[in-house]
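J.: Okay, structure incoming, though there's no sequence with it:
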């Protein structure tokens, strides 16, 4: 259901229900949440992918049938667990990357948007399908709206139209489009670039960006404090020295 492994300081988390297009149910939500909370200390980044033709086609049909029979209290509890899964991704202090192919529908878009950087295949298809079922993309909306505009969300939240990778790129949902044949090379290159950067600096940068995204921008004094704190670290001083030495040549 969920595969996880540490490989070269990358914590690989893979959705593994290819026969169901990696659609999630209650068990998969719990398993993904557990994988995200059990990252080894030595991991420098998290890479989320999906086995098979599709990254994630949203919620499993049988899971949705079960929800239809839930009481309001049961649905509230279920929604809390789903919301927590996306929050686990968003709040991770290390960089998070996802590569998505095939169908990325409903909650699958929540995973993609909660990650820092999303790359998609040129055959990817996206859809906020919720309104077709009489519901809304409620718990994924904060992550979608942090990356896109209200104008984009109004069209695709309300119409449930399927859109392609070019539209996703223009909206800000994804950072790059690649062919499936070049996907591994592109993702590997990005991951190596991320792991070559200063870890403390990355964590601080994520705090800074999250503050702005959550309408709680850091004050000038807080920004000064963050920069001064980082400049005094051994890692930053070593990196600056190396950079300056190279610039002399």
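T.: Thanks, I have it. In this text, all values refer to a predicted model and were calculated from it rather than measured experimentally. Residues are numbered from 1 along each chain as shown.

J.: contacts, neighbours, all on C-alpha from now
T.: OK.

J.: list the contacts for residue 167?
T.: By C-alpha atoms under 8 Å, 6 or more residues apart in numbering, residue 167 lies in contact with nothing.

J.: Now do the most centrally placed residue in the chain against residue 152, distance only.
T.: Residue closest to the average C-alpha location in the chain (C-alpha atoms, centre = their mean): residue 115, at 1.8 Å. Distance of residue 115 to residue 152, given as C-alpha to C-alpha, to the nearest Å: 19 Å.

J.: structure B:
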């Protein structure tokens, strides 16, 4: 059974993260299913753009601590979104945490409802936002990221928009997305692909330069004693031992 819902309207392929009972956490299975769906959309000449959305009240809670994808697999997924020859738009009506923010940053356009919240929670379980930094660092405000990476504080949609994590926020995300999708439907497919290459060149330079080092960092941290304590504490709904 696939963990990705698929539908299409006038050339726009909508892919929905569909594991609401796990808060759409990025498990190895979900990442594999999403990669397969993106591959199909990228090859399909009938697809003009892709909308990435979700079921349930959480876009993605980050890595599935019980069945996490390998760091290099997550790198491949993020790069696939950035390199897809079709614009990818995030449609968010729920909360986004940790690795889910990597998906958001990899998308070309991201729109969220005012009910959404965001947080880089990695430091609170003993790891770092390593792999997801590949699309995040080139696209968001570095001073703001310093604060939110280091503290794990929660952001609302106004702050997420200010720092470049979101394109826009609204009470009705579909009202905002409608004219954007109409514009994409009016654009020549080849022109869209070339324009996207212009916009993503700096992001891909970051992947080329830093992916190996950040993949190794992620693997090392997730295998560390602090991470084991942090993840155990999270699953047991208690503070980890380092909280003072």
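T.: Happy to help now that I have it. From a predicted model like this one, the values you see are computed outputs, not experimental measurements.

J.: what about residue 169 of structure 2, which SS state?
T.: Here residue 169 of structure 2 is strand, with the state taken from DSSP: H, G, I helix; E, B strand; the rest coil.

J.: Which position in structure 2 pairs with the residue nearest to the centre of structure 1?
T.: With TM-score structural alignment as the criterion, the equivalent of residue 115 of structure 1 in structure 2 is residue 107.

J.: which residues touch the closest residue to that match other than its chain neighbours?
T.: Once flanking residues are discounted, residue 107 of structure 2 sits nearest to residue 88: 5.2 Å by C-alpha to C-alpha, 6 or more residues apart in numbering. Neighbouring residues of residue 88 of structure 2 by C-alpha under 8 Å, 6+ apart: 49, 50, 51, 52, 81, 107, 108, 109.

J.: next one: the longest helix anywhere in structure 1 to chain centre, how far?
T.: Across structure 1, the longest stretch assigned as helix under DSSP state H is helix 72-91. Its chain's C-alpha centre and that of helix 72-91 of structure 1 lie 16 Å apart, by C-alpha atoms, centre = their mean, to the nearest Å.

J.: and after that helix, which helix or strand comes next?
T.: Sequence order places strand 96-100 as the next helix or strand after helix 72-91 of structure 1, per DSSP states H and E.

J.: sorry, back to before: take the contacts of residue 88 of structure 2 and keep only those in helices.
T.: Under the assignment DSSP H, these contribute residue 81 to helices.

J.: want to throw the contacts of residue 88 of structure 2 into TSV with distance to residue 172 of structure 2?
T.: Converted to TSV, those look like this (distance: C-alpha to C-alpha, whole Å):
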residue	distance to residue 172 of structure 2
49	20
50	19
51	16
52	16
81	25
107	19
108	19
109	16
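
J.: Inside strands: which ones of the contacts of residue 88 of structure 2?
T.: 49, 50, 51, 52, 109 (DSSP state E).

J.: Which neighbouring residues are in contact with the aligned residue in structure 1 for the third one, exactly?
T.: Aligning on TM-score structural alignment places residue 51 of structure 2 opposite residue 47 in structure 1. For residue 47 of structure 1, the contacting residues are 10, 11, 12, 13, 96, 97, 98, 99, by C-alpha under 8 Å, 6+ apart.

J.: okay, now the residue lying closest to residue 63 of structure 1 once chain neighbours are set aside: neighbour count?
T.: Among residues not flanking residue 63 of structure 1 along the chain, residue 25 sits closest, at 5.3 Å (C-alpha to C-alpha, 6+ apart). Neighbours of residue 25 of structure 1 under the rule other C-alpha atoms under 10 Å: 18.

J.: Residue in structure 2 paired with residue 25 of structure 1?
T.: Residue 25 of structure 1 maps onto residue 27 in structure 2, by TM-score structural alignment.

J.: Pull up the gap between that match and residue 192 of structure 2, please.
T.: Distance from residue 27 of structure 2 to residue 192 of structure 2, counting by C-alpha to C-alpha: 31 Å.

J.: which residue in structure 1 lines up with residue 14 of structure 2?
T.: For residue 14 of structure 2, the residue aligned by TM-score structural alignment is residue 12.

J.: By how much does the helix or strand harbouring its match deviate from structure 2 on average?
T.: Following DSSP H and E, one finds residue 12 of structure 1 within strand 10-15. Mean deviation of strand 10-15 of structure 1 relative to structure 2 after superposition (mean C-alpha distance after the TM-score superposition for structure 1): 0.8 Å.
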